[in-house]
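**Student:** no sequence for this one, just the structure:
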């Protein structure tokens, strides 16, 4: 009889590594059979021999291999002497490089002065005996004190786990011993390499932005700071996300942006490191009213301090600032925010306590837009009133010669407009220039400054100050004071329309915040109590009555009713929810019964919040076409400024040199060539509009993201996803769970090897093995066995082999002592076992059935055939893609015959089926298709490939492809590798993604075309290029009106996308 042992080794890179490990093991155990399964080394030796895992591990360690586990137990490196640990580092690395082809090649390719980065690992431990926040704090402090090498420890009371960063497996082992010494049962469940980068994500609401030039200005200002690594600015939502290396520099970031002429309101600062993986605490801000003396705030603080380490006060309360912010780890129903508030109230019944709800980015952006509207409207009223008498003087100017009283009157009228209506342009442009002048780079000072505010300010300033000079030089000469008033009037009208249209475009985002009610019905001792949603913690129990909206995500534990999930899926169809089903925040109980729900997520952690977060993140992702627009607009204002000066200089020189006819000057209101030429320059300043170019892509993508959400699609990849989605050449589908239903396959046929009895025990043995797996086929076997009599078989030392199956040791029952293997043909063949009943196997595969094989001690004793039904819409979707000229492929881990049978049912050609690949191998096949596929639509020289998967084991291929599309709800929404997520599990979302991407990119191109044509035509017209032939010039006032209409038309063009309807094939 053979005994099986498993050694987990992290750094197996190539065949040379495998040969060296096999040699080391077989030197000690010549009869050992060594099989490599991923990072697991499966060793089989005769049962009569004793396997010394410690000795083998030590030898492997000395050869440079990172041994993590032996037979599910961590490798204890402390068995090495301290001298060995001191000097083993470099020699181990050299030994490993000597036998590893990949490492040797890597070292040869490195620069001589390159220093290898220190690797960091994320270690996750399962903890028993941790029951409260005090336990968590004890573990936190104990580990930090006794293991100084660790970083960023995060203790999760709810999930009874600890996660931290360690430099190597040895420290991970040390942490485990420390936690055990503290009195807790501890088991290492995960050890994976991660990035060591720790940065802080600053979310802020930004005011004062009007176009992409403003966004570029803020971005340049931020990136000019040494501690800012990245900056993403969204003009439409008025928000920004900054990646900084030092949390203490937030105020410096704020000051720099405010000095540039924009407002900065901090939303949130969060560290971006491993601890994000485990949400352990909740921060609450409450307002306490009714305090009348200095002792009242102290009483509140005493109550919070009475909880010890369970509550951490962030901001203390005072009489002047009756707010207190604190952090705690909820553990409902034992420890909740309600208990904390109740204790404060009992300490002083006179106090009134209320929650302070943090504003979202959308709400703050809406406030900024309303404030900007009010500022513009007040200036519009002033300018509009003054424009009435100014109209009289403008008409008078065209009929009679202006007297000094007329000119003085226009000066009096124009002055308040210039100083009190145009001030919003002057102030912002001055701050922008001040920020640019502080730059050390001369190229930045000369070629990357200003925004539309500067152009507007220059246009009105030249008109005003030149007119003032003309008036004092000759009070009877005609001036341009009227241009100041009407120029300002149209500029303000344009700015108001711009703000209004952007607010209209972003209203869909803000409306998501209103989907959830502010109150819930909390269940307490069988009764319901109305509570604000901020008083609810995870594991609380709430009731959702008929007609009410759910305010939290949760699991139905009592009752049954139908819910309208249109806000999630786009389909207003009732979905029955009963025991065990999930209810999502924002959905409506449209049935006749109430349901009781156990809260699983609330307060910024719900599925709806995930949708909003995903869409926000998508908005921050810049597409290639947006990056081109940013480059154009960043240089637009300097170019226009220099062009306007050049235009003035050219006309002035031509006039002064006598090259221009005198009637040009006689037919104008100017009294000199300098003033006459100035009118061209002002028109250039005013008519040039970078806003149209800057808003061409963001507005269309913004509306496209909202439209996608309407059809149950989350555009997590932002503009880049839309751009690549519009140019797809190939769409690949996973089989199980994507082309097929996947969720509930059924065992249809079973074969047992003659003479092997009892057969019932074989079925139960198969179920015991598969019970450790979450794969749909494993669930089918378990379900099949559930209807049969319970037998005595038991299995231990179960090991899952990703993408292949399971290996275990039978510990009880008639097959006790046998080594059991259950999985696909590939696993069986890798173990050197014949597959057995080939006729039935081939027959079932041709019928499109998936076959699972059970082998005992190298002999196949049972076959199980599972039938997975194809999705009803699969064939229609495949046909729809093919009619669009897109090639369709299937990539599956199943055997080739089964995969081709399923593909034939869906309409995928048999030569476009890739089968028998592991999850990580799917990514390689995707890359192969990118290189070899036919590129009909792409301009990159290779095929653009999309991968559609269920989001469970398709992460590698979703990352490798150009457009990852994940199908599913719930946990799948957090899949970081997908650029699109289909909220409703319906393949018809795939052609919608493609059609919508095409519509969005067509609208972007149309916007760019219009904005470009506008500037190409209007700037030469304003500069007077056609004046020698037509003697017509663009008046600065008309130029301002044209400029306003240009940017507004781009926004309304994007809003027209809302009429998009998906094509039905």
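**Tutor:** The structure has been received and is ready for your questions. Predicted, not measured: the structure shown is a model, and the values here were computed from it.

**Student:** alpha carbons only for contacts and neighbour counts from here, please
**Tutor:** Will do.

**Student:** buried residues in stretch 873-889?
**Tutor:** Across stretch 873-889, burial judged by 16 or more other Cα atoms under 10 Å covers 874-882, 886-889.

**Student:** correct me if wrong, but residue 885 is in a strand.
**Tutor:** No: if the criterion is DSSP: H, G, I helix; E, B strand; the rest coil, then residue 885 is coil and not within a strand.

**Student:** look up the closest residue to it, ignoring the ones flanking it.
**Tutor:** residue 729 (7.6 Å; Cα to Cα, 6 or more residues apart in numbering).

**Student:** now the helices for the stretch 201-350 of the chain?
**Tutor:** 212-223, 250-259, 295-305, 337-347 (DSSP state H, counting those that start in this stretch).

**Student:** hey, which of those is tucked in deepest?
**Tutor:** For the helices of the stretch 201-350 of the chain, the largest average neighbour count (mean count of other Cα atoms under 10 Å) is found in helix 212-223, namely a mean of 24.

**Student:** give me the residues contacting it.
**Tutor:** 209, 228-235, 242, 253, 256-257, 260, 432, 435, 449-452, 630, 633-634, 690-691, 694-695 (Cα atoms under 8 Å, 6 or more residues apart in numbering).

**Student:** stretch 461-478 now?
**Tutor:** By Cα under 8 Å, 6+ apart, the residues outside stretch 461-478 that reach it are 397, 401-404, 407-408, 411, 414, 418, 479-481, 483-484, 669-671, 675, 682.

**Student:** alongside the first one, take a look at this:
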């Protein structure tokens, strides 16, 4: 019987009854949705899921153009040690109809869960805790960072080592030095010696090793064994067998009366050592997050009633005036109100040169003031600041699930039960064909201990964590972690022109208006363009600076063409020739010819129609970015084709593209034309753009990369963002992506090869051929080092690209 789940969704895109109707039709078409009600005033929808799921609902709404605004909760989860742990949590969460997506990051011990509003963060934490992995709602904002487990593991390892040392020396010392054996047994009877070893080993297992038994045995009871279960079974079997030999020797055949206390103690100690080293390495892998978090100051000097007061940053509110001393970090995002000076924004863009700031310019929390005393007004606090959003993006990328992870998940899901079955088979085979019971126990314990699902589980996420952290240091933010894999397969990169390959700060270099005064023309066009974000609009406004601009009404942006407006009662159309032709305006041949001449020199022509008559053509020149030509040369050196897709006139696009070394130059494209071109390039395409009209192409490309200086819509549609606006970041991102995937392949090969090669050795496959059996202690050491190897290999990505 299907369980019904009620949902209330916030759908911000609903603006009228027609929108509500489209949402209603989209959801009614989805099987398993009942009791639907859409409120166009509150922009919400209520529905009952009876077979449908939230991911299906969100997909239907997104396809209709009205995606729901779903809350995202971040949980800190303790006790995850391998992929089988994270896989179990992910399966349980993703199986719920009111959860859209659950990303589990085993390396950071965190989960990012997108869910319905009715499912509270506290309820999500309870669900995960009930699975045996204590969870709590994580702190958000720039002050929150990953928990460092290394100190606790170091302390546990040192205690275990001190307790294990006498057990190891008293048992193994006699094998190395017979004289020591005779001296020791002359001092005390063997049974007393074994009793001492038993007490010390029990202290190791119940103290520092308790974590393995508490988590592992609980997982066994739930029918979902994982890495800790293998350790608990292996060490526990060795200890229990040895305890029976000591306390009830009559139950064990005389030939099998051997103790393995040192194996049980050393197993736990070595695995704790491996976990400690692994935690230290993972701490280095998460250094990018901690470095970003450390950029946020704790206190700031605020002007209250005209007097400076030092307050905690947490107490600040938008509108507060903050004094910024020379060399001090900016506490929160704001707008400069007093003073001029340079600010180091390298943490944001990766660019080392400071940026000059004047009153009215934006400043970003975490950046560093130069030698000037400044004052700024706070505009954003908490999770709304740029620094907090960057931290959230990096966390999201680090928790991402790459397609390559599917193979690992399929293997790890059956790995631990498979190992337990092999251990059982090994015990029976050795008991049947081996010399005695003791050898059967030791072989089975060796199989349990040497198997390492941790290495497989860490192979992908730790590489993603280090790679995305390295990208953040280079000024590359991956909004979607999947782009890390997709970029490695890139074969063609398409660039927009304006603001991407050019500086995006064009200037009006010529005005052709034979029948209209230039001042009147600039007043009217600048009044309309004041409502636009396009770089060409800023150029016209800059040229009209000082003029009294009237208010514009009915401003409508026409992506890829221009805009229309009504100014002082007159109908104004500003854009390219296509805009005029679409509107039925007769093109003035002389103005078109002059614009063509300007375009041949690399200028962009903007045509103006007033009350249905073509009256002017403006020439705007936008110099190429100095980094553009080197960026294209670097991509070509990597074997990647480069294309320019521009909405600008073909002649202008050709003039700019040829100067950058491009041969495939396509101008005069509408957003639909760009979309068609990108789709034709396939899944191995990359599109780089920055404007509103680039958003469809950014979303459709195999990987969309937005210039960080562009519009919010473009950035929201992209898979990655270049914070500095430097197109050379595209080559760096691709090189980094290839390095991440190369490291993942190396780690997966090691993890699989290690287990395939050594599990049969632990079973005793070499013994019939005169080869050695594998000691449980050696197995524990090999298992611990396997995980450390995977993490250490991933750390090499910190210097990639």
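**Tutor:** Alright, I've got the coordinates. Since the structure is predicted, the reported quantities are computational estimates derived from the model, not experimental observations.

**Student:** so which of the helices of the stretch 201-350 of structure 1 gets nearest residue 733 of structure 1?
**Tutor:** For the helices of the stretch 201-350 of structure 1, proximity to residue 733 of structure 1 was assessed by Cα to Cα; helix 212-223 is nearest, at 38.0 Å.

**Student:** so where's the longest helix in structure 2?
**Tutor:** helix 728-763 (DSSP state H).

**Student:** structure 1 now?
**Tutor:** Structure 1, longest helix under DSSP H: helix 361-399.

**Student:** buried set for the helix or strand that it is followed by?
**Tutor:** Where DSSP states H and E defines the elements, the next helix or strand beyond helix 361-399 of structure 1 is helix 404-416. Judged by neighbour count using 16+ other Cα under 10 Å, the buried positions of helix 404-416 of structure 1 are 404, 406, 407, 408, 410, 411, 413, 414, 415, 416.

**Student:** show me where the stretch 451-600 of structure 2 has helices.
**Tutor:** Under DSSP H, counting those that start in this stretch, the stretch 451-600 of structure 2 gives helices at 453-459, 461-473, 483-486, 518-529, 535-543, 577-582, 589-600.

**Student:** take the ones you listed and write them to CSV, including mean neighbour count and distance to residue 162 of structure 2.
**Tutor:** As requested, those are exported to CSV (neighbours: other Cα atoms under 10 Å; distance: least, Cα to Cα, whole Å):
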stretch, mean neighbour count, distance to residue 162 of structure 2
helix 453-459, 27, 26
helix 461-473, 28, 31
helix 483-486, 23, 44
helix 518-529, 20, 75
helix 535-543, 20, 68
helix 577-582, 18, 81
helix 589-600, 17, 80
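
**Student:** which among those is found nearest to residue 54 of structure 2?
**Tutor:** Checking the helices of the stretch 451-600 of structure 2 against residue 54 of structure 2 by Cα to Cα gives helix 483-486 as the closest, at 24.1 Å.

**Student:** which residues in structure 1 does that closest one align to?
**Tutor:** Alignment of helix 483-486 of structure 2 against structure 1: residues 721-724, by TM-score structural alignment.

**Student:** contacts for the matching stretch, please.
**Tutor:** So stretch 721-724 of structure 1 is contacted by 623-624, 701, 715, 944, 962-963, 979-980, 996-998, 1000-1001 (Cα under 8 Å, 6+ apart).

**Student:** 6 Å instead?
**Tutor:** Here stretch 721-724 of structure 1 makes contact (Cα atoms under 6 Å, 6 or more residues apart in numbering) with 979, 997.

**Student:** quick one: the longest helix of structure 1 to helix 404-416, angle?
**Tutor:** For helix 361-399 of structure 1 against helix 404-416, the angle by axes from the mean of the first three to the mean of the last three Cα atoms, to 10 degrees is 180 degrees.

**Student:** so which of the buried residues of stretch 873-889 of structure 1 belong to strands?
**Tutor:** 887, 888, 889 (DSSP state E).

**Student:** which single one of those is nearest to residue 772 of structure 1?
**Tutor:** Closest approach between those and residue 772 of structure 1, by Cα to Cα: residue 889, at 31.4 Å.

**Student:** that closest one corresponds to which position in structure 2?
**Tutor:** Counting by TM-score structural alignment, residue 889 of structure 1 corresponds to residue 643 in structure 2.

**Student:** so how many other residues sit close to the residue nearest to that match when sequence neighbours are not counted?
**Tutor:** The shortest distance from residue 643 of structure 2 to any non-neighbouring residue, by Cα to Cα, 6+ apart, is to residue 494 (4.6 Å). Neighbour count for residue 494 of structure 2, taken as other Cα atoms under 10 Å: 25.
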